[in-house]
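Undergrad: Sharing a sequence plus its predicted fold:
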Amino acid sequence: MRADRPRREGGLPAGLSVRGLTTSATVVALLVFTGCSDGSQAHPPDTRGSDARSPDAQSPAAQSPDGRGGQGSGSGRTASAPKPAFPAAPRTIPSVRAFAPAPADTWSGGAEWRPAAGTRVIADPDGPLADEARLLAKELDAGHAAGPAERGDVQLAIDPGRSGGREAYELTVRDGTVRITGSDQAGVFYGTRTVLQAVRADGKLRAGTIRDRPDRPQRGLSLDIARKHFTAGWIEARVREMADLKLNQLQLHFSDDQGFRLESSSHPEIVSEQHLSKAELRRIVSLARGLHIAVIPEIDSPGHLGAVIRAHPRLQLKNTSGSAVRGAVDIARPEAARIVDDLLREYAPLFPGLPGQEAYGHLGGDEYQALTVKNPEASFPRLAAAARAKYGPKAKVQDLATGWLNDRSDVLRKLDRRPKAWNDGFFRGGVVAAHRDREVEYWTGKELGAREPQEYLREGRKVVNLNDAYLYYVLGEPNTFRYPTGERIYRQWTPAVLRGSKPVPASMAGPDRVLGGRFAVWCDIAGAQTQDQVTRGIRMPLRALAQKLWEPGEPALSWSEFTGLARATERG
């Protein structure tokens, strides 16, 4: 069930520990010892399950003078006094990817750092890291200042030349101070999350250097607020939870058959009684941006538009017998396109993405019921005629649907947004091809005519993993859905497992092709769970997802150890 592909070390610097080394058929477990704060003696081995293990555990510092172990060879010689051993990596979710413990002879300032009464977070109060500094200071109950850094402080700094990408960071504990650097605010922010979690878990950071970065650029949560109204406060709490886990995308699906849940000035007639106001949305987006999370709007079309159809019944798609097709608009009617485009334009300024980064818009495109029948042209002759009129005599209904999404993509591009759509909105063959820059959000292989994920990857398309077998939390468990468990994600899923439980070939699964993944909450039976029950239900799946998107290799911790660490590191 596991994707047994080679572990990607991504060019991590030599001398930094990783979570396991393999030579031929031999697996070498590398043990790490934790030093005392004054560096005068060694603690017993740290057995709490560090994710990054020191390659120096077999160094002379951990051996007797004859190199045979601490108690000698049994010859009667007395072993020398143990020397200080090396600190262990911090315990965090997700785990840090590389940790180099500080040699014992550099422990002049102690083998660890702990926040104390005089601790300050150091950054220019008018500089790019001012918000990150203020937040960490508040979380540590510390002060913040411009500097210079002194013993006990945490210093934040931008280093434009640092490698690894905008989300990478380096964290060094030396001489009783912590220094976090990154090429961008995002990386430095993630370094502060490592500090915060380490303090929550163990009250300290060990001396040494962490160099850390995510494996995948897109990591997040999709939330269906159309079928079920979630309060702004509840969504804000999820944003804070996501930030602690170094997740960076929140997708809001706010339009569906059951409701339209966001205030609209262009089409107020479609808005449900329970909805988010624009002021509430601005607060959510502002909070998310401050925590380096992009909020992505999804206006699903041409299906899942029941709330729009109720206000505009003329747009309802009907088959040859005159029966209405649930949630589907008649895409041969220009008015349907006009309404959706109005909404795309209205909401774009409310979802600006992250500073300096490409912003997204999600077009849906899934489950258009005109294409779930065996013969769409026979069942929907009006759509078939419109396809031929627009795209030529060989065009079919799928071409009209593809053209619909292409037209909406054009609207998004003019708004400086990159489009996304669900995988069942991309069709095989046809006269009209889906635009190449539209990202594929792969969720299912169960739909009529479903395509394997390899097809999209062979076409050169970028894919995001929302595998419904692992990552779909569907309220009420309708059809064959069951609530996913964090343990199953942790043990079996990787970004390469796009459909079912079988991974795509490793050659197709790199971070430049499978961009990441999101955990999705769908509210098909809205009353099946309360907000609090959803919070509890997605708690461990989110943590498992965060771990596997940051580092998709074999986890070092057992599931029991991981759940214990989750309890230790989460907000009170």
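TA: It's in.
Undergrad: From now on I want contacts and neighbour counts done on CA atoms only, so please keep to that.
TA: OK.
Undergrad: Quick check: next helix or strand after the helix or strand where R238 lies?
TA: If you go by DSSP states H and E, R238 is part of helix 232-244. Per DSSP H and E, the first helix or strand lying C-terminal to helix 232-244 is strand 249-253.
Undergrad: got the contact list for that following strand?
TA: With Cα atoms under 8 Å, 6 or more residues apart in numbering as the test, strand 249-253 has contacts from 218-226, 239, 293-300, 518.
Undergrad: buried stuff in the helix holding R238?
TA: A232, I235, E236, R238, V239, R240, E241, M242, A243, D244 (16 or more other Cα atoms under 10 Å).
Undergrad: can these go into CSV with extra columns for distance to G564?
TA: As requested, these are exported to CSV (distance: Cα to Cα, whole Å):
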residue, distance to G564
A232, 30
I235, 25
E236, 25
R238, 21
V239, 22
R240, 20
E241, 17
M242, 18
A243, 20
D244, 16
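Undergrad: Just the closest of those residues to S265, please.
TA: For the buried residues of helix 232-244, the minimum distance to S265 (Cα to Cα) is 19.5 Å, reached by A232.
Undergrad: Isn't that closest one up against L276?
TA: Yes - contact between A232 and L276 holds when scored by Cα atoms under 8 Å: they sit 7.0 Å apart.
Undergrad: Strands of the stretch 251-400 of the chain, residue ranges please.
TA: 294-301, 316-318, 324-329, 359-364 (DSSP state E, counting those that start in this stretch).
Undergrad: and the closest residue to L475 other than its chain neighbours, how many neighbours?
TA: Leaving out its chain neighbours, the residue that sits closest to L475 by Cα to Cα, 6 or more residues apart in numbering is C523, at 4.9 Å. Neighbours of C523 under the rule other Cα atoms under 10 Å: 22.
Undergrad: swap in E455?
TA: E455 has 11 nearby residues by other Cα under 10 Å.
Undergrad: Make sure I have this right: it is in a helix.
TA: Yes - per DSSP: H, G, I helix; E, B strand; the rest coil, E455 lies within a helix segment.
Undergrad: just checking, R216 touches L515?
TA: Yes - under the criterion of Cα under 8 Å, R216 makes contact with L515 at 5.7 Å.
Undergrad: Alongside the first one, take a look at this:
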Amino acid sequence: MTYQKSIIVLFLSALVFSCGPKGPSLDERGLIPLPKSVSSSNSSFELTSAASIQLIGDQASLEPLAQYFNQTIKRATGFELKVGEGEGQIILELYGGALDDESYELEITSSQAKISADSPAGIFYGIQTLLQAFPSQIFAPMAQNVNWIAPAGKIQDDPEYPYRGSMLDVARHFIGMEDVKHYIDQMARLKLNYLHLHLTDDQGWRIEIKSWPKLTEIGGKTQVGGGEGGFFTQEDYKELVRYAQERFITIVPEIDMPGHTNAALAAYGELNPGINLPDGDLSTVNHPGEESEIDFTSKMITREPAELYTGIEVGFSTFDTDLELTYQLVDDVVRELSEITPGPYFHIGGDESHVTAKDDYIKFVERVQDIVQKHGKISVGWDEVATANLLPGNIAQFWAMEDNAALAVGQGNQILMSPAKKSYLDMQYDSTSRIGLHWAAYIELDSAYLWDPATYSSNIKKSDILGVEAPLWTETVENRADIEYLTFPRLAALAEVAWSPGSSRDWESFKGRVAQLGESWEVQGIQFYKSPKVAW
């Protein structure tokens, strides 16, 4: 009998374990960016409509996070979980330590999922990881017939770099409010925390400046290809700032200058130093390493408004750097925009100002830095700004010239890493890509993933790097579908480059995880590029 009982016990034990969690374990889930530490255990947690959310710590900070979790899961699950200080199956615990600490701990057992952190941002990032642990249908826009099971285990996580961003060019083609919000949502799910808005360029001025109304009345009229254009009112901009803040994303506004200013010069010709658009074919882009098709001395005028421009050639425009009115405009623009921008950074552009004399360029950058500092912000500029004397704490964004980045490091300033050959989302994947450019490189998914900011340039050490940013320029981007095609899946790769240590990143692992993330993009209707490098 004893032997028979033992056989029965063993049989029942095997039966119990055979009814355990199906599907991948926690360390096999499509978690992107890759957490610092993941340990799996042999059980699972099922989220049901009877669950509730328990808040431990500062209620005022935690309640919006609980609301975000509820809003995110409601459409797919139909659940609206109760929130309070009593017992719960989803536990958000805020220790209340350093607010700039983005680390978190997520522990999933058979009875609960608990996120603990020192800051609300850490809780938010833990929520993103927990959401990824559930079936991909959790992000669906309508009710799904799914058991909401997450594999059990423990995650301890924190980011490699404090600045993890993407840039959205709303100037070449105007990108409207709802599409920018959609972009913010996708950034948040990848734990990106800075959205750099490229608000002005030759083709359009996209932000209302009340003291200079013609910037948008005239400068916002059109876009690449001659379309209608558009702009954000200051109220629109404040709404984007608010929406981003709720997702722990800080907006960085960019006013590109002294070049890339044709839209401003079309609005206010008195800022024009006498260089206007030449005649001829402007159908190609002039970037580093390419010959310009423009003879910049071919046509000279005096203080006349520039013609509105709908091409994609670069480098032909400049403010008059000797004119006091120029600096009055800059001061007014920086003041008005800084007043509605709570983040610390103001991007002053500074790239490809080919028709600005070198001494004039340096004088302009140094004076504009002072204006930005006066209004309480830290200047960020494309790497060319490092040819001037940078103020302490200002940032150079490396996109093209390693020598410029070295100049910034030599002055004691940090670098924002955006090498065009790796991080530019507007580059084609290959020669068959339906949109995009390729002046820097063709960037397939593996190329976007397989690089390390800390070793990319011999002139830049890890301690010199503030973070990583992936820019999406919109010369060929006209709508949300175009944004999604060029951005995904590469933004996921670059988010992992920014969050996860280079020593732990692995291409084979990423391929499997991004395929799972692709399932969540599909249920959301995101029209991403299905790289042949991945078994989707």
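TA: Nice, I can see it. Computed from a predicted structure; not experimentally measured.
Undergrad: List the residues that contact the spatially most central residue of structure 2.
TA: The centre of structure 2 sits closest to S166, judged by Cα atoms, centre = their mean, with a distance of 2.4 Å. Contacts here follow Cα under 8 Å, 6+ apart; on that basis S166 of structure 2 touches M187, L192, Y194, L195, H196, E469, A470, P471, L472.
Undergrad: which residues of structure 2 does stretch 379-393 of structure 1 align to?
TA: The aligned range for stretch 379-393 of structure 1 in structure 2 is empty, by TM-score structural alignment.
Undergrad: in that stretch, what counts as buried?
TA: Applying 16+ other Cα under 10 Å to stretch 379-393 of structure 1 flags S379, F380, R382, L383, A384, A385, A386, A387, R388 as buried.
Undergrad: so can I have JSON lines of these showing distance to M508 of structure 1?
TA: Below are the buried residues of stretch 379-393 of structure 1 laid out as JSON lines (distance: Cα to Cα, whole Å):
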{"residue": "S379", "distance to M508 of structure 1": "38"}
{"residue": "F380", "distance to M508 of structure 1": "38"}
{"residue": "R382", "distance to M508 of structure 1": "40"}
{"residue": "L383", "distance to M508 of structure 1": "36"}
{"residue": "A384", "distance to M508 of structure 1": "36"}
{"residue": "A385", "distance to M508 of structure 1": "39"}
{"residue": "A386", "distance to M508 of structure 1": "37"}
{"residue": "A387", "distance to M508 of structure 1": "34"}
{"residue": "R388", "distance to M508 of structure 1": "36"}
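Undergrad: now for those, which pair is the farthest apart?
TA: For the buried residues of stretch 379-393 of structure 1, and using Cα to Cα, no pair is farther apart than S379 and R388, which are 15.4 Å apart.
Undergrad: circling back: what does the residue nearest to L475 of structure 1 align to in structure 2?
TA: Using TM-score structural alignment, C523 of structure 1 sits opposite T474 in structure 2.
Undergrad: Please give me every residue in contact with its match.
TA: L168, D169, V170, A171, R172, H173, D426.
Undergrad: And the furthest pair within those?
TA: Farthest pair in the contacts of T474 of structure 2, by Cα to Cα: A171 and D426, 14.1 Å.
Undergrad: Counterpart of L425 of structure 2 over in structure 1?
TA: Using TM-score structural alignment, L425 of structure 2 sits opposite Y473 in structure 1.
Undergrad: again with F45 of structure 2
TA: Per TM-score structural alignment, F45 of structure 2 is aligned with W113.
Undergrad: just R513 of structure 2 next, same as before
TA: Match for R513 of structure 2 (TM-score structural alignment): F562.
Undergrad: Using the three-state scheme, assign that match.
TA: If you use three-state DSSP, then F562 of structure 1 falls in the helix class.
Undergrad: what about it, neighbour count?
TA: Neighbours of F562 of structure 1 (other Cα under 10 Å): 24.
Undergrad: swap in the one 10 residues further on?
TA: For G572 of structure 1, the neighbour count with other Cα under 10 Å is 6.
Undergrad: From S558 of structure 1, how far out is it?
TA: Per Cα to Cα, to the nearest Å, G572 of structure 1 is found 24 Å from S558 of structure 1.
Undergrad: same check, this time on H229 of structure 1
TA: H229 of structure 1 is 36 Å from S558 of structure 1, by Cα to Cα.
Undergrad: same check, this time on T402 of structure 1
TA: 46 Å.
Undergrad: now swap in S323 of structure 1 and tell me
TA: 54 Å.
Undergrad: Which helix in structure 1 has the most residues?
TA: When structure 1 is scanned for its longest helix (criterion: DSSP state H), the result is helix 531-550.
Undergrad: Could you dump the contacts of S166 of structure 2 into JSON lines and include distance to S111 of structure 2?
TA: JSON lines is the format used below for these (distance: Cα to Cα, whole Å):
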{"residue": "M187", "distance to S111 of structure 2": "30"}
{"residue": "L192", "distance to S111 of structure 2": "30"}
{"residue": "Y194", "distance to S111 of structure 2": "35"}
{"residue": "L195", "distance to S111 of structure 2": "37"}
{"residue": "H196", "distance to S111 of structure 2": "41"}
{"residue": "E469", "distance to S111 of structure 2": "39"}
{"residue": "A470", "distance to S111 of structure 2": "39"}
{"residue": "P471", "distance to S111 of structure 2": "42"}
{"residue": "L472", "distance to S111 of structure 2": "43"}
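Undergrad: Quick check: closest non-adjacent residue to the equivalent of G486 of structure 1 over in structure 2.
TA: G486 of structure 1 maps onto L445 in structure 2, with residues paired by TM-score structural alignment. The shortest distance from L445 of structure 2 to any non-neighbouring residue, by Cα to Cα, 6+ apart, is to R490 (5.7 Å).
Undergrad: Ok, R114 of structure 1 next?
TA: K204 (4.6 Å).
Undergrad: For structure 1, which segments are assigned as helices?
TA: With DSSP H as the criterion, structure 1 has helices spanning 130-140, 185-202, 232-244, 278-290, 306-311, 334-347, 376-379, 381-391, 397-414, 453-458, 468-471, 486-492, 531-550, 559-569.
Undergrad: With distance to E150 of structure 1 as added columns, please give the ones you listed in JSON lines.
TA: Shown next, in JSON lines, are the helices of structure 1 (distance: least, Cα to Cα, whole Å):
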{"stretch": "helix 130-140", "distance to E150 of structure 1": "15"}
{"stretch": "helix 185-202", "distance to E150 of structure 1": "17"}
{"stretch": "helix 232-244", "distance to E150 of structure 1": "26"}
{"stretch": "helix 278-290", "distance to E150 of structure 1": "27"}
{"stretch": "helix 306-311", "distance to E150 of structure 1": "59"}
{"stretch": "helix 334-347", "distance to E150 of structure 1": "47"}
{"stretch": "helix 376-379", "distance to E150 of structure 1": "71"}
{"stretch": "helix 381-391", "distance to E150 of structure 1": "69"}
{"stretch": "helix 397-414", "distance to E150 of structure 1": "49"}
{"stretch": "helix 453-458", "distance to E150 of structure 1": "51"}
{"stretch": "helix 468-471", "distance to E150 of structure 1": "45"}
{"stretch": "helix 486-492", "distance to E150 of structure 1": "40"}
{"stretch": "helix 531-550", "distance to E150 of structure 1": "32"}
{"stretch": "helix 559-569", "distance to E150 of structure 1": "27"}
